[in-house]
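Colleague: Sharing a sequence plus its predicted fold:
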Amino acid sequence: MSDVAGISAVGPRRVVTVSPDFLLASAALAALIFVPVLRAHGALLFLAAGTALCARYWQRSIVSCLRHWYLLLLPCFCLLSFAWSQYPAQSFRYGLQLLATVIIAVVIAMRLSPKMFGRLLFVFFGIAMIASILFGEVRGDTGAWLGIYGSKNALAGAAATFIVIAASQILDGSAPYGYRLLAVFGGLIGCVLLLLAQSVSAMAVVPPAILIQLGLLLYYRMSSAERFVSVSGLTLLGLLLAILIATNFSALEALMLETTGKDATLTGRTDLWDVALRFIRERPFLGMGYQAFWVHGHAPAEALWAYFGIDGRSGFNFHNTYLSNAVEIGILGVGLQIFVLYGAAILTCVWAVTSHRAEAALMFVMVVIVIIISFVEVPIFFQFSLRSVLIICAFVYGVEGVRANGRWR
């Protein structure tokens, strides 16, 4: 890991030095955050900045990829799926783009410190939130804010992410006071936008994410005996809660549906899941090919678009990461995805518990959020995706953090 920015004193003057690695990694992350505005240009900027970052000290880039070779198994599998895909050109193209995305993410994680990574996310998401207030749109029928994202759910997801990032910056005791105060204002802006976006599901993600960070902060300050008692108590409480949910599932389900305004099919999600399971049974191990289902002209996809009124015939999925991806890359591909996603969760959790660092807690919480969302959406494992990059970076940071035994700065 290299330092990407620093301040050095030369005589009486202070000289700020900024590494090209820092600038290129920043440009790549900013491009993904502003994809809703930049669209194809955002993906192009990400590729350009990421490729330049990899080319700079290309030997180190190769070493970084070899060091974390297991993260390349998933995109390589997706790329190879063109051999059995219904649409081989489609699977080859998107598989190659996913491979490039993962490689760039690995190199970013090896060039940026995790603390700097979190601060860049805070800055760029903060700019996106301010832009959503100043230049964003509002739905005429419901009054829900769309921001610069063109969708209330997308704005709500970004606002929820920003709140969690801001909370981590506030709880970072090593950060300057002024910066932490700025994070407080940022968190308030995120809360306002989250409320204006009117997305109940996004609101539900924020409290547990904040509680995890606060819980880790308290854990860091406990003695060994206090930690044992606390962990034991939380484990028993979790078991009790699981028993209560299991014994009162029907009543809780009815309450949840009434609160969220959903019907018993979760607005058609269960119907989609039944369709997905049928296709999985047809080709269980390898699937139909990476991103080879939702293709124009593919009869089942066209039928589902028509049934659910998706006139644009894009931006639709099976609303479950595991089922949706099992349709495309089978059980084997989903196994690789589970390894990456849940491996990142375990590694960042161990890193957070052993290192007592705010950036480690942030990485763990970000992965937990994606895991929660993965059961009702498809937020990761496609090309030029910020969340996919976050998961890959979290995995790398977790591995390196555990290896360093919390000595990372």
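Modeller: Done, it's in. Numbering: from 1, shown residues only.

Colleague: all contacts plus neighbour counts: C-alpha atoms, from now on.
Modeller: Fine.

Colleague: now for the helix or strand encompassing Gln337, which elements pack on it?
Modeller: Per DSSP states H and E, Gln337 falls inside helix 321-355. Packing partners of helix 321-355 (3 or more C-alpha pairs under 8 Å, 6 or more residues apart in numbering; DSSP states H and E): helix 73-80, helix 200-220, helix 269-282, helix 358-373, helix 386-404.

Colleague: Packing partners of the longest one?
Modeller: On a contact count with 3+ C-alpha pairs under 8 Å, 6+ apart, helix 200-220 meets helix 152-170, helix 177-197, helix 321-355, helix 358-373.

Colleague: can you do 7 Å?
Modeller: helix 152-170, helix 358-373 (3 or more C-alpha pairs under 7 Å, 6 or more residues apart in numbering; DSSP states H and E).

Colleague: Nearest to Gly297, out of these?
Modeller: helix 152-170 (27.5 Å; C-alpha to C-alpha).

Colleague: Now do the closest one against helix 177-197, angle only.
Modeller: 160 degrees (axes from the mean of the first three to the mean of the last three C-alpha atoms, to 10 degrees).

Colleague: could you give the angle of helix 152-170 to helix 200-220?
Modeller: Using the same axes, to 10 degrees: helix 152-170 against helix 200-220 is 10 degrees.

Colleague: put this beside the first:
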Amino acid sequence: MNTATDQLGASRPANIFDNIDPLVVRLLIVMSITFSLLPPGFNWGNTAAQGSYVEGSLIFQMEFGSVFLIGAWLAWRNRGWSLRHVQHLNPPLIAIILYCLITILWSPYPVVTLKRSIQLIGLTLVGIAISPPIGGKQQLIRTMLGTLMTLMACSFVVALVLPRIGVDYELGGAWRGILMQKNALGAISGLCVVLWIKESLGTTFPRSICYFGILFSLFILVMAKSSTAILVAALGTGIYLLVRRRYLTGEFDGRKLTISVAVVILLGFHIFYVINGRLPEWSELFSPFTALFNKSTDLTGRTDIWRLVLLEVDRHPVFGIGYGAFWLGEGSPSQTIISALHWIPLQAHNGYLDILNELGIIGLVIMAGVFVFHIRNLIKLTRIDREEAAIHWAMLILILISNLSESEVFRGVLFQNIFFIYSSTAISARLTLHRMEQAELAKQSENTLPGAAS
């Protein structure tokens, strides 16, 4: 432990339970990920995504209630670090949590809005508690990898032994294992491919274990029959390898990458406009990708939902209807969409659109600020520790892309939202530690200068 860490850690007297902190950090990560991916209430008879998030089952409340309580205890045990982390947290992240609480004032379901806001507060508190130096800089990623591999191993057994639970025959015999649906199993297997490739380039695990992990993850990925997950695995691996290597040199290489991508996209729009005299339509933009994975250009009916949600946005464009107060089933504000579609959706299948609907333009702007500040922190971390930053870059870009077709970020205790909040708090903590270390080194340098003693 470095000098800066020792200084703040000394504010809490040492005791025989000090060694328990790393174990509690791992426990919190395992519990968070497991509860977010398994069917709510461990009810494999009802695997409808997000179903009990609306119902608020007792088992569900006990699951994440225990996570939040343990996280609060750990944060209090290390309150010196916790307070410092809060002071250097992503400011728009705090702002969006506060704004979610404020929407209670006009939400048609204020109790639901309060509960959803408490979930965000709880996840942020846990993220602060497990951040460095209490949690190691690689602890989040490696504990997540171990947890996901365990879930995949259990899914492998269940799919073979209990196919009525582990196999979805309505979707061509796709495996879903012990998870809620086959897309969830595909998503975590694709993510594990990326994580095992990361480990194969290091020295922590033997190469044989890494290669087995990659092959097993690929096998589960194929059996889940999720074309989106295959794209995630390929894209995530490419992003990680690109950021990890110094293909773009110079002090501001992260900004150069961002600017280069933006220029290419804008140039493509400009060329299309010059040739056709108009901007491209949605189907024209996505047709190459949808053709590659044999999907329709309306994203399996998602655009129908988007049109209806935009009509709802017009009713409360600035402030939103209230956080978490729209998709609550029959009889809720989403009833007009249910009546139009003749089935019950529980999200807009576009996270940005859901934020616009529930939090209005104000909430969407704050959300953009959260991502901008997170990217700013990632650029700083890239200069300090490129290896660690690379995997967080890959995850962020995948989250931003997947949030176009699924609502996950800032939507309760879903896996991507949990990881994003934990990633944001961990990176802020790493930068805080770096600043403290640099300040300590500068102080030591001043003390060693000739004449300093006088």
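Modeller: In hand now; what should we look at? This one's a predicted model, so the numbers in the text were calculated from it and none came from an experiment.

Colleague: What does the TM-score come to for these two?
Modeller: Here the TM-score for the pair of chains, by TM-score structural alignment, normalised by the length of the first structure, is 0.82; 385 aligned residues with a C-alpha RMSD of 3.3 Å.

Colleague: Please work out which of the helices and strands packed on helix 200-220 of the first structure is packed deepest.
Modeller: helix 152-170 (a mean of 25; mean count of other C-alpha atoms under 10 Å).

Colleague: contact partners of it?
Modeller: With contact meaning C-alpha atoms under 7 Å, 6 or more residues apart in numbering, helix 152-170 of the first structure is reached by 122, 125, 144-147, 149, 180, 183-184, 186-187, 190-191, 193-194, 197, 199, 202, 206, 209-210, 358, 362.

Colleague: Go ahead and confirm Glu406 of the second structure touches His349.
Modeller: Yes. Assessed by C-alpha atoms under 7 Å, Glu406 of the second structure is found in contact with His349 at 4.2 Å.

Colleague: For Leu257 of the first structure, which of the helices and strands packed on helix 200-220 of the first structure is the nearest?
Modeller: helix 358-373 (17.2 Å).

Colleague: quick one: that closest one to the second structure mean distance?
Modeller: Superposed on the second structure, helix 358-373 of the first structure shows a mean distance to its aligned partners of 1.2 Å (mean C-alpha distance after the TM-score superposition for the first structure).

Colleague: picking up where we left off before, please produce CSV containing the helices and strands packed on helix 200-220 of the first structure, extended by distance to Phe22 of the first structure.
Modeller: Formatted as CSV, those follow (distance: least, C-alpha to C-alpha, whole Å):
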stretch, distance to Phe22 of the first structure
helix 152-170, 19
helix 358-373, 18
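
Colleague: ok, back up a step: quick one: which of Glu406 and His349 of the second structure has more around it?
Modeller: His349 (22 against 17; other C-alpha atoms under 10 Å).

Colleague: Surely that one and Ser405 touch.
Modeller: Yes. With contacts counted by C-alpha under 7 Å, His349 of the second structure reaches Ser405, the gap being 4.9 Å.

Colleague: in the helix holding Gln337 of the first structure, what counts as buried?
Modeller: 321-334, 336-337, 340-353, 355 (16 or more other C-alpha atoms under 10 Å).

Colleague: quick one, it and helix 386-404 angle?
Modeller: 30 degrees.

Colleague: Now do helix 321-355 of the first structure against helix 269-282, angle only.
Modeller: Helix 321-355 of the first structure runs at 100 degrees relative to helix 269-282, counting by the same axes, to 10 degrees.

Colleague: how big is the angle separating helix 321-355 of the first structure from helix 73-80?
Modeller: Interaxial angle, helix 321-355 of the first structure versus helix 73-80 (the same axes, to 10 degrees): 160 degrees.

Colleague: How far away from the center of its chain is helix 321-355 of the first structure?
Modeller: Relative to its chain's centre, helix 321-355 of the first structure lies at 12 Å (C-alpha atoms, centre = their mean, to the nearest Å).
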